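In: This is a predicted model, with the sequence first.
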Amino acid sequence: MGFGRRIGDRLRVSGSGARRSLIVLVVLAVLAASGSAVALTGPIIVHRLGLSQTAETVLPSSPLPMLQPLQGDAPRPTAAGVAAVLDGAAEALPGKFTGIVVDPATGQTIWQHTPEVTLTPGSTGKLLTAAAALLTFNPTDRFVTRVVQGPQPGTVVLVGGGDPTLTTLPPGQESVYPDAPRMSDLAAAVKKAVPGPITQVLVDTSRYQGPTMAEGWDPADVAAGFITPIEPLMVDGGRINPKLTEGPRVPDPAMAAGRALAQDLGVDSSDVAEGTAAAGAKSVAAVRSAPVAVLVEQMLRDSDNVLAEVFSREIAIARHGTPTFTGGVQETAAALAQAGFDPTGAVMHDGSGLSTEDLVPARLLGQLLSAAAAPAIGPDDTEFLRPIITGLPVAGADGTLAGRFGRTGVSGPGRGVVRAKTGTLTAVASLAGVVSDTDGRLLVFVLMSNGVSPATMRPKLDAMAAQLSRCGCR
């Protein structure tokens, strides 16, 4: 789909639970500094790279002005105007760099730098997974964790349904996930439904297949808190401490979930084992995740690798593919292509962008963001891609941008104005999102760097995004 086309074609995405009829047009919400759709959460610290993102706590001496509504008839920047602002900065960047700026109102590319270059995206690769998930599922769909009767009296089977947000925290305490279902509620329902004592808990992970760690992942990332082996059953995203976004994770998330249920049921941990629910086994109890749209926002805002990988597997299942790393990325690309996007050049090995082997063209990220940010033009327009925009971290305010775009310095003007997905790996830094310029025109930008330390590149990319926010570029 070229940027020159208005995005209004009827689209069909196959698979159970998939949308029957889609129009790729999204209403962009009025951006305000208060960010009503954005929860202020703690920053993510990339310990292994020595990059602190601790947010500043000094209050401004005077109230900050609220962002004004975007103007539908705002002047459009010219290619020459944007080039005058970004060309010099792009040429001065060390390493490999590619970038693009798009006007989502028209779909036209305004600026690009080495567009033929395909780079490792880091977590901006999650934009592919987010778009495919929103194209595949209804925004109100939820993932279900079930308990069914086991093969023997006193045995129950905990069946993974693809929800990593199930929490072990008691009522009144919140995990890192919004509206997370609770293991205590599941256990209470099981006790009520099962007559007699429960003596064994079996754990069923048959929903997913293949390796649980992707090509290009570092096993040390489990203890570092970036990932856990991908299974359809886990509690708190595999975190050891449910309240720490970036805390260490367990190497056996499904069994850890089984032990948590066993504890709530009064079953000894030695009586937890792997097993498979019988076909047609009677359902005992179930709990449901927050809606898909909410989980997509959470995935983008906090760059949650586990949520992204689960979405990748669930996309494959919904589209009748194979629920493996390979099947997930194949069906993600197929969903995007079927919707009219061009995934040519994208080579993904996972759904999170954590793999160092991933490659994505800036053009594709620009297409996805442009579709999500395109203004509505008629009463039939749907908003199913809007969570991509509302889930983007706000510069200097929340998520993975909480500690960036400081109040002083060259990136300061972008504070509260830039909304973008970050991407950080060793020698990888990327930033892709939206920004409103001084004329009130919304712009999509994608900036990707490989081969240089993120500590060096992230401030430079932030400054480029901020430059877009303070130019009319005409």
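Out: Cool, the structure landed.

In: going forward, measure contacts between C-alpha atoms and count neighbours the same way
Out: Will do.

In: show me where the stretch 1-150 of the chain has helices.
Out: Listed from the start of the chain, the stretch 1-150 of the chain has helices (DSSP state H, counting those that start in this stretch) covering 79-92, 126-136.

In: Then the stretch 301-450 of the chain?
Out: In order along the chain, the stretch 301-450 of the chain carries the following helices (DSSP H, counting those that start in this stretch): 305-318, 325-338, 362-373, 386-390.

In: Distance of residue 99 relative to residue 302?
Out: Distance of residue 99 to residue 302, given as CA to CA, to the nearest Å: 23 Å.

In: Please disregard the earlier target; I meant residue 255.
Out: When distances are taken as CA to CA, residue 255 and residue 302 turn out to be 25 Å apart.

In: okay, now residue 440: neighbour count?
Out: Burial of residue 440 is recorded as 20 neighbouring residues (other CA atoms under 10 Å).

In: Pretty sure it sits against residue 417.
Out: No - in this structure, residue 440 is not within contact of residue 417 by CA atoms under 8 Å, at 10.7 Å.

In: putting a second one here so we can go through both:
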Amino acid sequence: MLSDRRTPDADDTVSLAAGPVITRPDAEVTVVLPFLRGATASSPPAWLPWSGWSRRNRLLLAALLATALAGAVALIAGWPPAALERLVGAAPTPTPSVGPEPAPGPVLAALAQPPAAAPTAAGVNAALAPVLASTGLGTAVGVSVVDVATGAELYDAAGDRAYIPASTTKLVTAATVLATRGPSYRLRTTAVAGVRPGEVVLVGGGDPTLAAGAVGAYAGAARLDRLAAQVSRSLGGVRPSRVVLDVSLFAGEQQGPGWDAGIVAGGHVAPITALMTDGGRLRPRQGSPAARHTAPDLAAGRRFAQLIGAPPTVVTGTAPAPPVPAPGNPVPAPGSPFAAPAPGTLLGAVASPPMQRLVDIMLADSDNVLAEALARQVALARDQPASYAGASSAMDAVLTELGLPADESGLVDGSGLSRSNALTPTLLTDLVALIASGRTPALSGLFNGLPVAGWSGTLEDRFRAPSGAGRAGLGVVRAKTGTLSGVSAMAGVVTTADGRLLAFSLLANDTTLPPYEAPAALDAVAAALARCGCR
């Protein structure tokens, strides 16, 4: 086959007969001119029309024809390969020289080896006891370690005692929302026609990742400006008279029980509402902590009104949007030739990234706003009010459905910001082991977002000290961390030196370590498991 750009070889020559050739180097195509064979011969055959011409005239004719054909070749050489094939036929495909197939080697050879010897409780105790004694985490410390392959409990130090879990709570939120909504579920923000002509109702769908515009806080987020463009098209360019907000999807208080005073003002979370943009941030590209709107729903509504050309008259706390009407004739808008949509008519909709992606972001970044929004999705999936109390009740119910002891859970929020939360280390370890076992496929994707030691998320800058006690955990620990003043926590999985996968959790309350020392102490414990065969 002819090629536009490659090293010429024998297959680049279209040979029709022997004779003079014309070559266009840049096209790498050679064409033979067989009908001029006699033009340079000393004794041309008598049957040729120019056999009686003088040699000079024959050479002149050859030159003229060669020039014309060179132009034709230049044109043809620029044709696509398929067109050239139709003109002259495809060049023969060379038959590659292939030797005998080598004998295939083992695939995933490591799996063909004898499995690593099972760790023992005595081995884990020997690895952890000296580390825990020297960490300075305090006396209120609970630790649990389980062998994922067998489910055997390998270590339990006050593991059945309830502790403040901080952000390890997000493991429960992640597992329960994936179990109820599934990994492909999306959160929809919509706009519908209001009860009065010219009124647009912006309906919050509980998506805190919704971006106000092209620059957003979350990659791949739905965009408010695109929703506004849909609405403007649906209204035929008629300027709306008013924007009304429907934030009724979420119920109850906007701040969680047991949150530290000033936690919202400090930028670690926003007031939780069913409508907000960029996690309530004032500046989308700012991480956490970040300055947040005190009324995120109102801020989003005003931005939406600006985008659709409506007056900044936005009402919050209204009744839910009218239901989508049955097909019928729309009601004309007074003084406008445009026929206003019937109340409840859908004017536009945008959808969040899939639930799996939202869970990834929540875990990797320990995003508190997103965690509270997803906890409310668990409540909605179980027909509970989308409030702090409803979400907590629903998450306990789902833990029971997963075969886990819900009586070891006493959550009041989905983010772990509350000091009223309570979880046992054994519950967290059992949950992590269940996820890692693969027995519940809907939960398997949870590990996608878990931070990796020294590599990603909240563990990106940890386990890296060249001479630190946590160095052995680099790259082999995947875990969710948790931090409040006086509280340090970590729960996840670790691969031991023998290649055994262990689930672990460590909850320390009432620690007096400085903030920069507590994480290193937790890392040392996880690294001790990574170093050992624990046999």
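Out: Nice, thanks for sending it over. For clarity, every value in this text was computed on a predicted model and none was experimentally measured.

In: related to what we said a few turns ago, adding mean neighbour count as columns, could you present the helices of the stretch 1-150 of structure 1 in CSV?
Out: Putting the helices of the stretch 1-150 of structure 1 into CSV (neighbours: other CA atoms under 10 Å) gives the following:
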stretch, mean neighbour count
helix 79-92, 15
helix 126-136, 27
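
In: Dump those helices to TSV, plus distance to residue 435 of structure 1.
Out: Formatted as TSV, the entries for the helices of the stretch 1-150 of structure 1 read as follows, by distance: least, CA to CA, whole Å:
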stretch	distance to residue 435 of structure 1
helix 79-92	13
helix 126-136	17
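
In: Residue 462 of structure 1 is nearest to which of those helices?
Out: Comparing those against residue 462 of structure 1 with CA to CA, the closest turns out to be helix 79-92 (11.3 Å).

In: would you turn the helices of the stretch 301-450 of structure 1 into CSV with distance to residue 455 of structure 1?
Out: Listed next are those as CSV, based on distance: least, CA to CA, whole Å:
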stretch, distance to residue 455 of structure 1
helix 305-318, 21
helix 325-338, 29
helix 362-373, 21
helix 386-390, 26
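
In: Tell me the residue in structure 1 aligned with residue 371 of structure 2.
Out: When the structures are aligned by TM-score structural alignment, the residue of structure 1 matched to residue 371 of structure 2 is residue 308.

In: Who are the packing partners of the lengthiest helix in structure 1?
Out: Longest among the helix segments of structure 1 by residue count, using DSSP state H, is helix 454-469. On a contact count with 3 or more CA pairs under 8 Å, 6 or more residues apart in numbering; DSSP states H and E, helix 454-469 of structure 1 meets helix 79-92, strand 428-436, strand 442-450.

In: Which one of the helices of the stretch 301-450 of structure 1 lies nearest to residue 458 of structure 1?
Out: Taking CA to CA as the measure, the helices of the stretch 301-450 of structure 1 were each checked against residue 458 of structure 1, and helix 362-373 came out nearest at 16.6 Å.

In: And the closest one against structure 2, how far off on average?
Out: Mean deviation of helix 362-373 of structure 1 from its aligned counterpart in structure 2 after superposition (mean CA distance after the TM-score superposition for structure 1): 0.6 Å.

In: Fine, thanks again, bye for now.
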